[in-house]
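[1] all I have is the shape, not the residue letters:
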């Protein structure tokens, strides 16, 4: 770990000023940044501790939604009664991730901005375009069992590790940020990036911008939903494939609205609105589930060791749609797949 300067601002504007340098990093729960610094992957010259900022509340919005402060912990978010009752998909996804100890420390804003768990990204003795642009991608042709099958490029095949973000993508949240140029809201679908030719850029934040809150819309999909996470072990493991599904069913049982987001398969939570539209107006069933599944995984490409994830993703989507349509969401305590 290198030497760095430390700042602990008392308000948001001071934090933005302190964090606007080229080599500055914001510190909240530290569950990802500190690890990266220890591994010499992240080398900030200025660490800006934002834990004194007034971003620790969950508040009702005038439009009927909720605003989640960026410094609210993952645990506090998952166990908030308003979240559990109105956005149970989000609560379920959070509880599927990490461990209780980490959820007690990790923050909502930090979860959005956590970096990939690609082996090559963490190993400074191996090539990685995300860590050092121009070095190459060691995972292409290397050990790539956990890597992307969708949206990858010849520069990077890393995946985004978050569970919470998969649910936020399905719920169509918005991210509130502030920076040197003022405040702005970013649609969740636009927040994270695919690698393209700039894999070192994980998101669309501008220099010095700070996440202040996450806004959840009023439509909450509180009855027909599920978060299904498939992994190598049942706890404290990142997803090989995860699926967040939210449905709204009419009185006749037909699907009026559908949201599907995949995790563990791309550089960002993966949504294909055209796949969701195939479900609208249809009775839930194998035929329409399969159609949506093939649409959302269209163009999937394996890298050898991870090719199994293509079929795994398709089966997971069908299973998750069935769980959501039946109103029997996957339990995150009894993790046997329903």
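    Yep, it's here. What you see is a predicted model; the values in this text were computed from it and never measured.

[2] can we go C-alpha only for contacts and neighbour counts from here?
    Will do.

[3] check which helix or strand covers residue 177.
    If you go by DSSP states H and E, residue 177 is part of strand 174-179.

[4] give the next helix or strand downstream of that strand.
    Of the helices and strands lying after strand 174-179 in sequence (DSSP H and E), the nearest is strand 182-187.

[5] leaving out the residues flanking it, which one is nearest to residue 247?
    residue 258 (4.5 Å; Cα to Cα, 6 or more residues apart in numbering).

[6] where's the one you found, which helix or strand?
    Assigned by DSSP H and E, residue 258 belongs to strand 255-263.

[7] are there helices or strands packed against that strand, and which ones?
    On a contact count with 3 or more Cα pairs under 8 Å, 6 or more residues apart in numbering; DSSP states H and E, strand 255-263 meets helix 164-171, strand 241-249, helix 273-277.

[8] packing partners of the first one?
    Counting by 3+ Cα pairs under 8 Å, 6+ apart, the packing neighbours recorded for helix 164-171 are helix 88-95, helix 108-113, helix 188-191, strand 241-249, strand 255-263.

[9] residues near the nearest residue to residue 249 once chain neighbours are set aside, how many?
    Distances taken as Cα to Cα, 6+ apart place residue 255 nearest to residue 249, at 4.6 Å, with adjacent residues excluded. Taking other Cα atoms under 10 Å as the criterion, the count of residues near residue 255 is 20.

[10] so what's the residue count around residue 33?
    Other residues near residue 33 come to 23 when the count uses other Cα under 10 Å.

[11] surely it meets residue 27?
    Yes: using Cα atoms under 8 Å, residue 33 and residue 27 qualify as a contacting pair, with a distance of 7.1 Å.

[12] buried sites along the lengthiest helix in the chain?
    Secondary structure assigned by DSSP state H gives helix 308-326 as the longest helix of the chain. Taking 16 or more other Cα atoms under 10 Å as the basis for neighbour counts, the residues of helix 308-326 that come out buried are 309-310, 313-314, 316-325.

[13] which other helices and strands contact that helix?
    Checking 3+ Cα pairs under 8 Å, 6+ apart, helix 308-326 ends up next to strand 224-230, strand 241-249, helix 286-296.

[14] that older thread, as CSV, the helices and strands packed on helix 164-171 with distance to residue 225 would be great.
    Converted to CSV, the helices and strands packed on helix 164-171 look like this (distance: least, Cα to Cα, whole Å):
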stretch, distance to residue 225
helix 88-95, 6
helix 108-113, 21
helix 188-191, 19
strand 241-249, 4
strand 255-263, 9
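
[15] which stretch among those comes nearest residue 37?
    When the helices and strands packed on helix 164-171 are ranked by proximity to residue 37, the top entry is helix 108-113, at 15.0 Å, counting by Cα to Cα.

[16] ok, the residue nearest to residue 247 to residue 274 distance?
    When distances are taken as Cα to Cα, to the nearest Å, residue 258 and residue 274 turn out to be 11 Å apart.

[17] comparing the two, which shows the higher neighbour count?
    Neighbours around residue 258 and residue 274, counted as other Cα under 10 Å, are more numerous at residue 258. The numbers are 23 against 11.

[18] let's bring in a second one:
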């Protein structure tokens, strides 16, 4: 079997989509599937990762030639807004475009159940869920970088951190305001800033961040982020899955997330701490552990909730407990655990 595994805009797209494509290709190598990165019909399957105009053209050609088309649904109108300059204006016309583009596929690969629920309103095409996965080999030896990265950015434990492009959608305002509320705690966001691509609100939030909130920009070795950080804080408003979250979990870091549908698979109080807008009385439960902790109670909305959750994780033992559970949960997302899914889905199409 040979697969044409095409990533349009590969030279320009970074972040989670680029990481997902890298993971896919490592998984194809792992299970011995031959592939080319060129868009060609001299293959058994055409797998497209970003449905730009060239991908749409190749999909149409493939359908005419009888070559099955697989499309990854990394991009949705819902997660396109509040990302870079002009993306809000483009989000509305993007949806009808994606409906036509995704409709050309024989199978849509969705990175999460939440993403699949969205996509099923886009096109009447069979869908399957395959996680983007976490590349544990990429994180190997991260612990050895702790002293170097703490010293480089003047960080003291417990350090609250986030990894990825600095964009408003990922909860930038909440991250900065939580840092304002907790001046004795170091907050650090590891990842590209790209000011020329950001809107005025985003640059203002970065510039007005308190002294205990650091934006590193691009880092040469992302393992340093997971070495220097102690609590992964992810207040994102919209996410298809979240590779950085999976990486933090694989590194054994406790995670604090916004209580959005994307993260419904995570058990609050056991594998993470969730911050939501549900009323405390409605979500309180009598099921508490030996230490009196209420595992099913989602903490209050936004900044107050994140302050509460991070306060809970000042306790090193609690961080270790939650981090160990997160690491165990992440094992199901390793590339070795997912790779066979690609052999199966390609074989079914062929």
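    Thanks, I have the structure now. The structure displayed is predicted, hence computed values, not measured ones.

[19] now what about the TM-score between them?
    Here the superposed chains carry a TM-score of 0.25, computed using TM-score structural alignment, normalised by the length of the first structure; 151 aligned residues with a Cα RMSD of 7.0 Å.

[20] can you say which helix or strand has residue 180 of the second structure in it?
    Per DSSP H and E: helix 172-181 holds residue 180 of the second structure.

[21] what's that helix packed up against?
    Secondary elements touching helix 172-181 of the second structure (3+ Cα pairs under 8 Å, 6+ apart): helix 200-207, helix 302-312.

[22] can you point out the buried residues in the helix or strand that contains residue 227 of the second structure?
    If you go by DSSP H and E, residue 227 of the second structure is part of helix 223-228. Under the neighbour-count criterion of 16+ other Cα under 10 Å, helix 223-228 of the second structure has 223-228 buried.

[23] cool, stretch 108-120 of the second structure as well?
    Taking 16+ other Cα under 10 Å as the basis for neighbour counts, the residues of stretch 108-120 of the second structure that come out buried are 108-116, 118-119.

[24] quick one: the nearest residue to residue 276 of the first structure once chain neighbours are set aside and residue 121 of the first structure, what's the gap?
    Counting by Cα to Cα, 6+ apart, the nearest residue to residue 276 of the first structure once its immediate chain neighbours are dropped is residue 258, at 5.5 Å. To residue 121 of the first structure, residue 258 of the first structure is 35 Å away according to Cα to Cα.

[25] please apply the same query to residue 230 of the first structure.
    If you go by Cα to Cα, the gap between residue 230 of the first structure and residue 121 of the first structure works out to 23 Å.

[26] tell me which of those two has more neighbours.
    Remark: of residue 230 of the first structure and residue 121, residue 121 carries more neighbours, 23 against 20, as counted by other Cα under 10 Å.

[27] so that one is in which element?
    Residue 121 of the first structure is located in helix 119-122, with elements delineated by DSSP H and E.

[28] kindly report the same for residue 34 of the first structure.
    Under the criterion of DSSP H and E, residue 34 of the first structure resides in helix 33-38.

[29] rewinding a little: what is the nearest of the buried residues of helix 308-326 of the first structure to residue 93 of the first structure?
    Distance to residue 93 of the first structure, by Cα to Cα, is smallest for residue 320 among the buried residues of helix 308-326 of the first structure, at 13.0 Å.

[30] could I get the helices and strands packed on helix 172-181 of the second structure as CSV with distance to residue 151 of the second structure and mean neighbour count?
    Converted to CSV, these look like this (distance: least, Cα to Cα, whole Å; neighbours: other Cα atoms under 10 Å):
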stretch, distance to residue 151 of the second structure, mean neighbour count
helix 200-207, 22, 15
helix 302-312, 22, 19
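
[31] now those in JSON lines, with distance to residue 88 of the second structure?
    Written out in JSON lines, the entries for those read as follows (distance: least, Cα to Cα, whole Å):
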{"stretch": "helix 200-207", "distance to residue 88 of the second structure": "13"}
{"stretch": "helix 302-312", "distance to residue 88 of the second structure": "22"}
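
[32] between those, which gets nearest to residue 30 of the second structure?
    Taking those one by one with Cα to Cα, helix 302-312 is closest: 38.6 Å.

[33] who are the packing partners of the closest one?
    Based on contacts counted as 3+ Cα pairs under 8 Å, 6+ apart, the elements that helix 302-312 of the second structure packs against are helix 172-181, strand 255-258, strand 273-275.

[34] winner for burial among these?
    Per-residue neighbour counts averaged over each of these give the maximum for strand 273-275, namely a mean of 28 (mean count of other Cα atoms under 10 Å).

[35] that one - contacts with which helices or strands?
    Helices and strands in packing contact with strand 273-275 of the second structure are listed as strand 255-258, helix 302-312; criterion 3+ Cα pairs under 8 Å, 6+ apart.

[36] can you redo those as CSV with distance to residue 71 of the second structure?
    Compiled in CSV, those are given as follows (distance: least, Cα to Cα, whole Å):
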stretch, distance to residue 71 of the second structure
strand 255-258, 29
helix 302-312, 35
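
[37] mind checking which of those is nearest residue 137 of the second structure?
    strand 255-258 (20.6 Å).

[38] what's the neighbour count on the closest residue to residue 66 of the first structure other than its chain neighbours?
    In space, and not counting its chain neighbours, residue 66 of the first structure is closest to residue 60: 4.6 Å by Cα to Cα, 6+ apart. By the other Cα under 10 Å criterion, the neighbourhood of residue 60 of the first structure contains 15 residues.

[39] wait, doesn't residue 60 of the first structure sit right on residue 82?
    No: the pair residue 60 of the first structure / residue 82 is not scored as a contact, 9.2 Å apart, by Cα under 8 Å.

[40] circling back: right, and the residue nearest to residue 276 of the first structure touches residue 224 too?
    No: counting by Cα under 8 Å, residue 258 of the first structure sits too far from residue 224 to count as a contact (9.7 Å).

[41] identify the contacts common to these two.
    Common neighbours of residue 258 of the first structure and residue 224 (criterion: Cα atoms under 8 Å, 6 or more residues apart in numbering): 246-248.

[42] among the helices and strands packed on helix 164-171 of the first structure, which comes closest to residue 7 of the first structure?
    Comparing these under Cα to Cα, the one sitting nearest is helix 108-113, at 17.7 Å.

[43] helices and strands around that closest one, which ones?
    Judged by 3+ Cα pairs under 8 Å, 6+ apart, helix 108-113 of the first structure is in contact with strand 66-69, helix 164-171, strand 210-216.

[44] now with 7 Å?
    With contacts defined as 3 or more Cα pairs under 7 Å, 6 or more residues apart in numbering; DSSP states H and E, helix 108-113 of the first structure has no packing partner among the helices and strands.

[45] many thanks, we can stop here.
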